[in-house]
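1. structural data only, the sequence is not supplied:
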C-alpha cells in the first residue's frame, strides 16, 4: 500500500504490533477487550453463531491465509445524524431558524441515533421513523398550503 502513495502512510512495525496485540486478546480466554468480549457474547446465541457472527481467530494465524491489503474509498452509508428539524419537519439553519421551503423526512431527518427504536436499532428498523417523519412533514406541508 505504501507504494501507491507519494509518502509511506503505513508504519509496518506499528501495524504488526497492533495486530499482535489483538491476536493476544483472542488467545486470552480472560480478555478484557470490549470487541473480543462482544464477539464471544454474540456467539453464545445459536442464531448469531450460525448466521451472523464469525468465529474469532488470530489475524496472523497461517491457517487463515496471508494478509491482503485493500485500498478503500470511504463513502457514507448511514449518518445516524442528519438535518436538524423542528417539530413540523422544517429544516433548520445554524441559528435554528427554519429554512424557507426546505423540509427533511426519513433518515436524513436525523432520528436514527436514538429515535423510536432506540440507540441499538438494527438494520431495517428505521422504517417506523421514516413513516413517522414523512407523515409529520406531509401534514405540515398540507397546513402550509
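-> Received the coordinates, thanks. Model, not experiment: these values are computed from the prediction.
2. from here on, just use CA atoms for contacts and neighbour counts.
-> Noted.
3. which SS class is residue 101?
-> Of the three states, residue 101 takes strand according to DSSP: H, G, I helix; E, B strand; the rest coil.
4. excluding its backbone neighbours, what's nearest it?
-> residue 90 (7.8 Å; C-alpha to C-alpha, 6 or more residues apart in numbering).
5. the one you found contacts residue 133, correct?
-> No - contact status for residue 90 versus residue 133: not in contact, 10.6 Å apart, counting by C-alpha atoms under 8 Å.
6. distance of residue 131 relative to residue 49?
-> 33 Å (C-alpha to C-alpha, to the nearest Å).
7. now whichever helix in the chain runs longest: buried residues?
-> If each helix of the chain is counted by residues according to DSSP state H, the longest one is helix 127-144. Neighbour-count burial for helix 127-144, counted by 16 or more other C-alpha atoms under 10 Å, picks out 129-130, 133-138, 140.
8. give me the helices and strands touching the host helix or strand of residue 47, please.
-> Assessed by DSSP states H and E, residue 47 sits inside helix 46-51. In terms of contacts (3 or more C-alpha pairs under 8 Å, 6 or more residues apart in numbering; DSSP states H and E), helix 46-51 is packed against no helix or strand at all.
9. and the comparison structure, right after this:
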C-alpha cells in the first residue's frame, strides 16, 4: 500500500484504519521488529509513533500522554487531525485520555507535543526500527 493510500484510508474511515493497524501490529512478525523485551504499549510506542509519522507524512504529529501537572511521557501516540493512533487503533483524544486514566491509572492525563516532554532514558528510539515499522505497515495494511 502506498503512503497516499494509507493516508486516504485513514481520512475515509479512521476506525477501519485503526482496526487494520491493530490487527497488523499484534502479530508475531510485527512484534519481531521491536528490540529487546518491549511491546507496542510497553516501551515500543515511540518506535511505532515515529514509524507512523514517516508513513503518514508531515500532517501527523507525535504526541505524548503525560500525567497531569508533569511533562513526563507515559505513552506516545500519533495525532492525525482529530484522531490519535497507537497499537490499540484509532480514537479521539477524549477516549485516549479516559483509557489512560481508567485502565493505566494515570491521574489527570493529557497530551503534549513530543518536543515538550521528558523521555525516559530507557525508552527505545531508533530511526532504523521506526523505518522498519513504516515499511512493515505499508506492506501489511489492507487496501482502502
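-> Arrived safely. Note that the coordinates shown come from a computational prediction; the quantities given were computed from them, not determined experimentally.
10. quick one: TM-score?
-> Here the TM-score for the pair of chains, by TM-score structural alignment, normalised by the length of the second structure, is 0.22; 54 aligned residues with a C-alpha RMSD of 4.7 Å.
11. which of the buried residues of helix 127-144 of the first structure sit farthest apart?
-> 129 and 140 (16.3 Å; C-alpha to C-alpha).
12. for residue 11 of the second structure, what are its contacts?
-> The contact partners of residue 11 of the second structure, taken as C-alpha atoms under 8 Å, 6 or more residues apart in numbering, number zero.
13. from residue 95 of the second structure, how far off is it?
-> In terms of C-alpha to C-alpha, residue 11 of the second structure sits 19 Å off from residue 95 of the second structure.
14. how about residue 15 of the second structure?
-> Distance from residue 15 of the second structure to residue 95 of the second structure, by C-alpha to C-alpha: 13 Å.
15. those strands in the second structure, which residues are they?
-> 61-66, 73-80, 83-86, 89-92, 110-113 (DSSP state E).
16. any chance of the ones you listed in JSON lines, plus mean neighbour count?
-> As requested, the strands of the second structure are exported to JSON lines (neighbours: other C-alpha atoms under 10 Å):
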{"stretch": "strand 61-66", "mean neighbour count": "24"}
{"stretch": "strand 73-80", "mean neighbour count": "24"}
{"stretch": "strand 83-86", "mean neighbour count": "24"}
{"stretch": "strand 89-92", "mean neighbour count": "20"}
{"stretch": "strand 110-113", "mean neighbour count": "20"}
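17. can I get those strands in JSON lines including distance to residue 28 of the second structure?
-> Formatted as JSON lines, the strands of the second structure follow (distance: least, C-alpha to C-alpha, whole Å):
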{"stretch": "strand 61-66", "distance to residue 28 of the second structure": "25"}
{"stretch": "strand 73-80", "distance to residue 28 of the second structure": "21"}
{"stretch": "strand 83-86", "distance to residue 28 of the second structure": "17"}
{"stretch": "strand 89-92", "distance to residue 28 of the second structure": "17"}
{"stretch": "strand 110-113", "distance to residue 28 of the second structure": "30"}
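18. of all those, which lies closest to residue 22 of the second structure?
-> From those, taking C-alpha to C-alpha, the stretch that ends up closest is strand 89-92, at 5.2 Å.
19. quick revisit: mind putting the buried residues of helix 127-144 of the first structure in CSV, distance to residue 39 of the first structure included?
-> Shown next, in CSV, are these (distance: C-alpha to C-alpha, whole Å):
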residue, distance to residue 39 of the first structure
129, 29
130, 31
133, 34
134, 36
135, 39
136, 39
137, 40
138, 42
140, 45
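20. ok, so of those residues, who is nearest residue 24 of the first structure?
-> Nearest to residue 24 of the first structure out of those is residue 129 (C-alpha to C-alpha; 41.8 Å).
21. how far away is that closest one from residue 135 of the first structure?
-> Counting by C-alpha to C-alpha - residue 129 of the first structure and residue 135 of the first structure are separated by 10 Å.
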